[in-house]
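*Asks:* Next one to model:
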Amino acid sequence: MDYATMGRSGLRVSRACLGAMNFGTGHAFAGCDEAEATRIIGAFLDAGHNFIDTADAYTGGQSEEIVGRAVRGRRESVVLATKAFMPQGDGPNHRGLSRLHLTRALEASLRRLGTDHLDLYQCHGWDDGTPIEETMATLDGFVRSGKVRYLGCSNFTAAQIVEAQWAADRIGGTPFVSLQPQYSLVARSIEAEILPACRRHGLGTAVWSPLGGGVLTGRYRRDEAPEPESRLRRLLDSPLPAARTWAGTLLNDRNLDIADEVRKVAAGLGATPAAVALAWVAGRPGVTSVIIGPRTLDQLHANLTGLTLDLPADAADHLDQISRSTTITPVNGMTAPRAA
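*Replies:* Next up, the predicted model:
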């Protein structure tokens, strides 16, 4: 099994990270019930991988509960990560990165996960309404209490990463060791400033949406509406404005052109388009781990196969050339790709 060190730390994680956003039912991002999620988690761990990522916002807390029950009995072999920031109620203090909200959020996540500590606790977004010194001091307190081992962030810009690391240094606190950014053949903007900031300031990366919301699997075609059961259709129908906006940026001519090239490369290698797209991301400089979000056991096995595919250098270079120019548009603290 191939493990990598997360940033400037001693934490060793598998190159595949199991993203648990789909685990649960009855919510906008729900993808599978507990029985299937438990099978997925068991197969992932049985294959030697150790990194599982969830969040308090995923499926209304169901994801954390499902993950917690599934890893019971093998908790010590799991690098368990979750995130906080998203709304957990209607009140003004039920969201963000304040000391009040983060303290409540951590206790709730520990309760749902059925554990006394988290291996990696992450800020799910940047909070303009809270001084970064307050956030970093609060997180440092979690580490000192033993409830959290390492700290990370998600969807931060390069400037925000620098601010956070400087704040941790000023207060003599614990810095971030990881970032969760969006990265794929259709979303490469992190290469310009974010990845260099991570290298300079000691952050590893666990990249999300490596299949470009499913576009790179070859499932979607020009002038055809996404199928009702597809992930993109569920995102487009989501009650969350940020999810709808992000999904709406994915189906454009440039992204579909890239998907066509991925299909051609895959055909030449006797592989699937998803495997090629995953192999490309996993081989990029600065990528520590790749977050996969399977909804079925078959999807898990297919994704793991992609992360072991040996992508020839000429194929990787070709995909690099045809996908090089992208920018991002902010979407409520998240990011979305669009053609430059």
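*Asks:* alpha carbons only for contacts and neighbour counts from here, please
*Replies:* Fine.
*Asks:* The helix ranked longest in the chain - contacts with which helices or strands?
*Replies:* Ranked by number of residues, the top helix in the chain under DSSP state H is helix 253-269. Judged by 3 or more C-alpha pairs under 8 Å, 6 or more residues apart in numbering; DSSP states H and E, the packing partners of helix 253-269 are helix 273-282, helix 313-322.
*Asks:* In TSV, list those along with mean neighbour count.
*Replies:* Rendered in TSV, the data for the helices and strands packed on helix 253-269 read as follows (neighbours: other C-alpha atoms under 10 Å):
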stretch	mean neighbour count
helix 273-282	26
helix 313-322	14
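*Asks:* Now the second one, please; I'll put the structures next to each other:
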Amino acid sequence: MEYRQLGGSGLKVPILTLGTGTFGGGDHQLFKAWGNTGVPEATRLVDIALEAGLTMFDSADIYSEGRSEEILGKAIAGRRDKVLISTKGTFRNGDGPNDVGSSRHALIRAVDASLKRLGTDYIDLYQLHGYDAQTPVEEVMNTLDDLIRAGKIRYIGASNFSGWHLQKALSFAEKHNLARFVAHQAYYSLVGRDYEWELMPLGLDQKVGAVVWSPLGWAKLTGKIRRGQPAPEGTRSSDKTNLDVGPQVDDEYLYKVVDAIDEIAAETGKTVPQIALNWLLQRPSVSTLVIGARNEEQLRANLGAVGWNLTPEQVAKLDEASKLPPIYPYWHQLGFSERNPFPV
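*Replies:* You can find the predicted model right below:
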């Protein structure tokens, strides 16, 4: 397993991270669609991951109302020193007026609750799950810095921020000598390349590593969807609730991208998901991809995305198939590539 620096930090992370959104399930319609992995199977998935050198596991306090963190904690029991844990907070996690957001009150409670569920006394990477426009940036960043100084978290990141959200927090932290975000957990895939226009160059400039969520395009690049071949019943890609809340992709665009992947699959002998993941691992600013797995078979298949590389010609073919016209001002900047080159 290859390891990369997490942004501008000294922490090295595996290029694949196991996402635990499939742990728990329960009654919530969205998380039920993701999976309902219990402790025995979760422990087996952790075993396989560690054997392959995949040592980082990602969760969030809202996944299955906390059950994901609880199950992860039990699955890593007795081997905490061998793993890296990343989790997230900010979204509503209770009925009270302060059970949401990134206020000092909410963050301290959220971190303490995550530590208890995970059965650990520190979190390696703690990420704000979304931007909180209701809380001053100075309150957010000072609280995170205090939590680091208290030893409860070691590194901090953001998730789903826009470029100006991220830069505002980074600038405040730098000005006041506080801990800075070293990671941005962002959506990025062959059928979702918006990340490239602003967040990628920002990440490279400010040394914020991309922790990519849903690298298979919200289950659209699993190989189960092709032109004239609807997603099989019972899969995430056929679940209406799951599809409605995820990124929307035009069918014809999706088929065009999958057609190109199929051509490369024939050349390489690799699967659609393996090719989609490998393409992402060659993109600038990417530190790690958060992969999901409901079972051992899916995990082993995703692990097959590493240890080899697409050729430059194959990457170019996928680039062309997945290219979309950028929004303003990015289409304008493309006309001046001499001064605004694509990140490398």
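*Asks:* how much does the longest helix of structure 1 deviate in direction from helix 273-282?
*Replies:* Here the directions of helix 253-269 of structure 1 and helix 273-282 differ by 100 degrees (axes from the mean of the first three to the mean of the last three C-alpha atoms, to 10 degrees).
*Asks:* Distance from helix 253-269 of structure 1 to the middle of the chain?
*Replies:* 23 Å (C-alpha atoms, centre = their mean, to the nearest Å).
*Asks:* How about residues contacting that helix?
*Replies:* 185-186, 215-218, 220-222, 272-273, 275-277, 315, 319, 322-323, 339 (C-alpha atoms under 8 Å, 6 or more residues apart in numbering).
*Asks:* if you set the cut-off to 6 Å instead, what comes out?
*Replies:* With contacts defined as C-alpha atoms under 6 Å, 6 or more residues apart in numbering, helix 253-269 of structure 1 is touched by 186, 216, 272-273.
*Asks:* Identify the farthest-apart pair in those.
*Replies:* V186 and T272 (17.3 Å; C-alpha to C-alpha).
*Asks:* so which helix or strand takes in L110 of structure 1?
*Replies:* Per DSSP states H and E, L110 of structure 1 falls inside helix 99-113.
*Asks:* mind listing what's buried in that helix?
*Replies:* 99, 101-106, 109-110, 112-113 (16 or more other C-alpha atoms under 10 Å).
*Asks:* Superposed on structure 2, what's the mean shift for that helix?
*Replies:* Once superposed with structure 2, the aligned residues differ from helix 99-113 of structure 1 by a mean of 0.5 Å; criterion: mean C-alpha distance after the TM-score superposition for structure 1.
*Asks:* what's that helix aligned against in structure 2?
*Replies:* Alignment note (TM-score structural alignment): helix 99-113 of structure 1 is matched to residues 104-118 of structure 2.
*Asks:* Could you give the separation of the matching stretch from the chain centroid?
*Replies:* 21 Å.
*Asks:* Equivalent analysis for stretch 306-315 of structure 1, please.
*Replies:* Counting by C-alpha atoms, centre = their mean, stretch 306-315 of structure 1 comes out at 22 Å from the chain centroid.
*Asks:* residues making contact with that stretch?
*Replies:* Residues outside stretch 306-315 of structure 1 that contact it (C-alpha under 6 Å, 6+ apart): 275, 278-279.
*Asks:* In TSV: these, plus distance to G306 of structure 1.
*Replies:* Output for the contacts of stretch 306-315 of structure 1, formatted as TSV (distance: C-alpha to C-alpha, whole Å):
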residue	distance to G306 of structure 1
A275	4
L278	6
A279	6
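*Asks:* Can you show me the strands along structure 1?
*Replies:* 3-5, 12-14, 16-19, 51-53, 79-84, 118-123, 148-154, 178-180, 204-207, 289-292, 326-331, 334-339 (DSSP state E).
*Asks:* Give me the mean distance between the fourth one and structure 2.
*Replies:* In this case it means strand 51-53 of structure 1. Mean deviation for strand 51-53 of structure 1: 0.9 Å (mean C-alpha distance after the TM-score superposition for structure 1).
*Asks:* Mind checking which of V186 and T272 of structure 1 has more residues around it?
*Replies:* Shown here are V186 of structure 1 and T272; by other C-alpha atoms under 10 Å, V186 has more neighbours (31 against 20).
*Asks:* Quick one: map the more buried one onto structure 2.
*Replies:* That one, V186 of structure 1, aligns with V191 by TM-score structural alignment.
*Asks:* same thing with C123 of structure 1?
*Replies:* Per TM-score structural alignment, C123 of structure 1 is aligned with L128.
*Asks:* Let me know how buried its match is, in neighbour terms.
*Replies:* Count around L128 of structure 2 with other C-alpha under 10 Å applied: 26.
*Asks:* ok, now K224 of structure 2?
*Replies:* 16.
*Asks:* before we move on, what about Y195 of structure 2?
*Replies:* 17.
*Asks:* Give me the nearest residue to it, chain neighbours excluded.
*Replies:* Y188 (6.0 Å; C-alpha to C-alpha, 6 or more residues apart in numbering).
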